[in-house]
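# can you look at this prediction? I've put the sequence above it.
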Amino acid sequence: MKTASFRLVSPLRVDCFFLPGVEFCETAANFQFWESVATASGATHLREKPTEGKLQYGSTASVDLPHDIALLKNTVTVPTDYVHAQFPHISVTHVQWQLCDFGVLLVETFLTVDIQEREAADVEQDVQAAAAYVTSHAITENYNDLKNTIMSVEGYENFVVFQGETPVENAWASRALILDRENAGAEEYHFAEAWLANNKERKGIVEKLERGEIHHSADWMNYIYVRETPENRAEMQEAWKALLRAQFFYSAMGRIDSQLTEILSWAMSRSEDISTTKLREQLRQEMDFAEALLLKKSEVGKFVNPSSRQETERILDVWDFDDVLADPVSTKLQICQARIDNIENERRRSASFFTDLILMVIGVTSILGTALAVVSLGRDASVDPNQTVYDLGAGDLTTWIATQPIDVILLISTIVSALMVIAFVFARKKSES
């Protein structure tokens, strides 16, 4: 039976987010908080205790950095036959996860797969399904336990925020074939070539892997990495870590992009139930996350050795990170801001219109009331000499008003009110144009 080893990377979207800026402005308190979480959950804390006078570049390696992408790491105990009932050709070796910022949980699943007389496309579908199965069961349960542990630590709300309707959501599963050059034969190399079916240069890549000229091929979703040996261990660990960083940055920016798309969709909606205050809060939060992600990428890049950093950037370039995610996120931030401003301006104009309309109605009512009061006063004065004892003239205006029918006075008042309404509407249209 021919078998092959696979190492899958699944960036899961979870509802745990680190508060932007806390890691850098409250370093000691942040370290102590996550140290407490690691102790309580049994996970490994990947941050070093902040100390003064420590060298920033203590090693040429970039595998274990003091400010890398992950905070916690743990291995999940999974029986070898965990997925065997669902996928008879697959056995799980072990599973481990890393909790990162921006709602990303990086899961690595190690599999052994029977490839005897099987097409690479079928194996590809099976390993993806196996990764999703592991995530839906073992990882979801493990993450929920971690979440409860975090929330049990006093003052956790000063360091993390939980948001989102789905605690754990699958994004994708990248598939790396682990090639054992020492034991690989023609069949294994043929399978490796088929594994890179979407790469036009697959034949040349496999030949270089066979001759030892290169040690890995990481372009889009299906990868090949040679098995670690004492001679290549450092290089392979650096290359794999570069892949994990690329997966993290792409997944984190993708989540921000999805959130901005949702905010923009609501901002474009004509529904009257939209809360601009809530949308603006969400937009402000996503802006903070986007800025914090760029800060994180820059901070990690400062301490990564050049070869590993270049590999991460190469992978992101292959995935068109800037064109597909980074630039659209920047554009959507501007569009969302403009849309929300327009909604608020329209609602402000609408509120102003109704305020002016109410004042106009009050004015019209006052005109009608005043006209009727003047008629009543004129008639009372014309029949009561005591009210005109101090008048020096004949009171022609009072006499005229007193002799007019009520209908005439109401008609005149209505005409005046109509003219006011016309003038008001004309003035509003002119101001809006």
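That came through, no problem. Numbers count the residues shown, from 1 in each chain.

# rest of the way, CA atoms for contacts and neighbours
OK.

# contacts for stretch 41-55?
27-28, 31, 34-35, 38, 64, 66-67, 70-74, 145-146, 149 (Cα atoms under 8 Å, 6 or more residues apart in numbering).

# mind listing which of those residues are in helices?
Under the assignment DSSP state H, the contacts of stretch 41-55 contribute 27-28, 31, 34-35, 38, 145-146, 149 to helices.

# just the buried residues of those residues.
Neighbour counting by 16 or more other Cα atoms under 10 Å classes 31, 34-35, 38, 146, 149 among the ones in helices among the contacts of stretch 41-55 as buried.

# let's have the residues you listed in TSV, adding distance to residue 402.
What follows is these, written out as TSV (distance: Cα to Cα, whole Å):
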residue	distance to residue 402
31	89
34	88
35	91
38	92
146	87
149	86
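
# now, among those, which is nearest to residue 197?
Nearest to residue 197 among those is residue 146, at 38.8 Å by Cα to Cα.

# the nearest residue to the closest one once chain neighbours are set aside: neighbour count?
In space, and not counting its chain neighbours, residue 146 is closest to residue 41: 6.3 Å by Cα to Cα, 6 or more residues apart in numbering. Using other Cα atoms under 10 Å, residue 41 is surrounded by 18 other residues.

# now for the buried ones among the ones in helices among the contacts of stretch 41-55: which two are most distant?
Within these, two members stand farthest from each other by Cα to Cα: 31 and 146, at 16.9 Å.

# how about the helices of the stretch 201-350 of the chain, start to end?
Remark: helices assigned in the stretch 201-350 of the chain by DSSP state H, counting those that start in this stretch are 202-211, 233-268, 276-303, 306-318, 321, 327-383.

# what's the closest of those to residue 160?
Of all the helices of the stretch 201-350 of the chain, helix 276-303 sits nearest to residue 160, with 12.6 Å by Cα to Cα.

# helices or strands up against the closest one?
On a contact count with 3 or more Cα pairs under 8 Å, 6 or more residues apart in numbering; DSSP states H and E, helix 276-303 meets helix 233-268, helix 327-383.

# could those helices go into JSON lines alongside distance to residue 411 and mean neighbour count?
Below are the helices and strands packed on helix 276-303 laid out as JSON lines (distance: least, Cα to Cα, whole Å; neighbours: other Cα atoms under 10 Å):
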{"stretch": "helix 233-268", "distance to residue 411": "47", "mean neighbour count": "20"}
{"stretch": "helix 327-383", "distance to residue 411": "10", "mean neighbour count": "15"}
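
# okay, now the one to match up with it:
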Amino acid sequence: MHEFRFLAPIRVGFTTLPGALDRDAERCQSLWEQIETDIARRKGWTLHRTSRRTPVLGWSRSSGDVLRRPLEVASAQVPVESIPAVGTRLEVDELGWTLYDHNVLLVHGVLRTTEHVSTDEFDDVDLWEAEVQRVGEQLARRCVDTDITHLLQRIRRIPEASDLVRIEELPTSQPLWVTRALVHDPQRGDEGFARRWVARIDAEHQRMIEQLLDGERPFVAQWLNHVHLSTETEAVSWHWHALRIAQFLWAAMHYIDDELRQILAWSMADLHTVSVSDLRRELRAMVNQAQDLLMLRAEVFQHLSRSSLAEVQRVLNVWGYTQLLEDPVRAKLSICGDRLTALAEDRAARSAMFTDIILMSIGVTSVLATAIALVQFGRDAGQDPSQSVFDLGGGSITSWLSSQSMDAILILSLLASVILVVIFIWKRRQSIS
């Protein structure tokens, strides 16, 4: 019999709004207490943010994690009897999930081979690698479609929830990956299968598996296919705890990176095809969420125990977390900042242009007022001797203007005003572009 553990991060449409846990701590607690009241009948569910915690004395345990607040939002153990059959080769021994902020759900479980497996299938590493992934994906989707859907629907019914959390309607997607860990029992004598489980990854895994089989290390955990010693339960449990933190950080950053890439792609389109206000709102929301995750990572690293921190950092370094995810996200945040600045400048320029057009329109009416005043003055001067006594000769311009019809003067003045406004707008748009 083979035994496997799996861990699958999958995206869900839930996150606490950036900063809400600090600025609205009491309201957040009240929100989760209301939710707890409604789902209390569901056995095995735990909401981790319902009770007000007393201020934590920093680093009060030398060998344990002391976080200011739990990373987990909710978690549950799914009753095995409620899980439908997943095939003829594997059966589910345990299944659970943990919901985090930043749209991450981690589904984890234990699988065992059934008695229907043939001898040839039992030794086929490729078969079990694919089978654990298939079952892990199936179970992750099931947890989203049943438990998480119910939880998010309950949250939506609370009026003030939208001020504290963001819930999106997302189709159930595939997990990012399914980490599959072979639980090796030295008493079963399946060393050959354990070697083949990691042999094709790289030479480092081959060296590590020999150390594990010799009893020199409790697990081999570098890249997706892991091996755990069944006799080292405490060390494996500690590693699994650190692995879940590392997978949460990677998955959350991956989803943010994906969102930033999509939003920046829209920002590069012709602004006539997108809503500038919606684009600005989405950019700001994702910038806030990314910065919130970076601050959360720094806080978690600060308060983890030294052993947990070393293991989390080891796993993230093996995966290339900083180079492959965090640095690109920081670069995208810089681009988003530049884009927001450009949008703000463009908006200010357009607002200034609108104001200038109004002022220009008011100003050009002086053309009409001046023309009418000259016509009126010319006509009055021609009829009033007291006005013409100072004029040593007939004013040709004044006389000509006074002899024109008022309608012609009005039309010419309006035409001149329109031409001036058009020239101004054309030159102004050139300066903006």
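Arrived safely. This is a predicted model, so every value here is computed, not measured.

# superposed, how do the two chains score by TM?
Once superposed, chain against chain, the TM-score is 0.81 (TM-score structural alignment, normalised by the length of the first structure); 421 aligned residues with a Cα RMSD of 3.9 Å.

# hang on, residue 107 of the first structure in a strand?
Yes - judged by DSSP: H, G, I helix; E, B strand; the rest coil, residue 107 of the first structure forms part of a strand.

# grab the nearest non-local neighbour of it.
Spatial nearest neighbour of residue 107 of the first structure, chain neighbours left out: residue 97 (4.3 Å); criterion: Cα to Cα, 6+ apart.

# chain center to the helix or strand encompassing that neighbour, what's the gap?
Element membership of residue 97 of the first structure [criterion: DSSP states H and E] is strand 90-100. Averaging C-alpha positions (Cα atoms, centre = their mean, to the nearest Å) puts strand 90-100 of the first structure 25 Å from its chain's average.

# and if you look at stretch 350-368 of the second structure?
The gap between where stretch 350-368 of the second structure is centred and where its chain is centred comes out at 44 Å by Cα atoms, centre = their mean.

# just stretch 209-228 of the first structure next, same as before
Centroid displacement of stretch 209-228 of the first structure relative to its chain, using Cα atoms, centre = their mean, is 32 Å.

# cool, and stretch 391-400 of the second structure?
Worked out by Cα atoms, centre = their mean, stretch 391-400 of the second structure lies 76 Å from the chain centre.

# with adjacent residues omitted, what lies nearest to the most centrally placed residue in the second structure?
Centrality entry for the second structure: nearest residue to the mean C-alpha point is residue 256, 3.7 Å, by Cα atoms, centre = their mean. Among residues not flanking residue 256 of the second structure along the chain, residue 290 sits closest, at 6.4 Å (Cα to Cα, 6+ apart).

# run a quick neighbour tally on the one you found.
25.

# do residue 46 of the second structure as well
Residue 46 of the second structure: 18 surrounding residues under other Cα under 10 Å.

# after alignment, which residue of the first structure pairs with it?
Here residue 46 of the second structure is matched to residue 44 in the first structure, going by TM-score structural alignment.

# so what's its match closest to, chain neighbours aside?
Leaving out its chain neighbours, the residue that sits closest to residue 44 of the first structure by Cα to Cα, 6+ apart is residue 73, at 5.1 Å.

# my guess is that neighbour contacts residue 99. True?
Yes - using Cα atoms under 8 Å, residue 73 of the first structure is in contact with residue 99, at 6.5 Å.

# which of these two has more neighbours?
Set residue 73 of the first structure next to residue 99 and count neighbours by other Cα under 10 Å: residue 99 wins out with 25 against 20.

# list the buried residues in stretch 153-167 of the first structure.
The neighbour-count check on stretch 153-167 of the first structure (16+ other Cα under 10 Å) flags 156, 159-160, 162, 167 as buried.

# reformat those as CSV; add secondary structure.
Listed next are these as CSV, based on three-state DSSP:
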residue, secondary structure
156, helix
159, coil
160, strand
162, strand
167, coil
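
# residue 119 of the first structure: which of these is nearest?
So of those, ranked by how close each gets to residue 119 of the first structure (Cα to Cα), first place is residue 167, at 35.0 Å.

# now do the contacts for the aligned residue in the second structure for residue 245 of the first structure.
Matched to the second structure by TM-score structural alignment, residue 245 of the first structure sits across from residue 245. Counting by Cα under 8 Å, 6+ apart, residue 245 of the second structure makes contact with residue 312.

# equivalent analysis for residue 339 of the second structure, please.
Taking Cα under 8 Å, 6+ apart, we find residue 339 of the second structure in contact with residue 267.

# show me what it aligns to in the first structure.
Residue 339 of the second structure maps onto residue 339 in the first structure, with residues paired by TM-score structural alignment.

# just give me the match in the first structure for residue 208 of the second structure.
Matched to the first structure by TM-score structural alignment, residue 208 of the second structure sits across from residue 205.

# measure the residue nearest to that match when sequence neighbours are not counted to residue 184 of the first structure for me?
Closest residue in space to residue 205 of the first structure, ignoring its immediate chain neighbours: residue 217 at 7.3 Å, by Cα to Cα, 6+ apart. Between residue 217 of the first structure and residue 184 of the first structure the computed distance is 17 Å (Cα to Cα, to the nearest Å).

# give me the more crowded residue out of these two.
More crowded of residue 217 of the first structure and residue 184, by other Cα under 10 Å: residue 217, with 20 against 12.

# from residue 7 of the second structure, how far off is the equivalent of that one over in the second structure?
Structural alignment (TM-score structural alignment) places residue 217 of the first structure against residue 220 in the second structure. From residue 220 of the second structure across to residue 7 of the second structure, the span is 15 Å (Cα to Cα).

# what's around residue 111 of the first structure, how many residues?
23.
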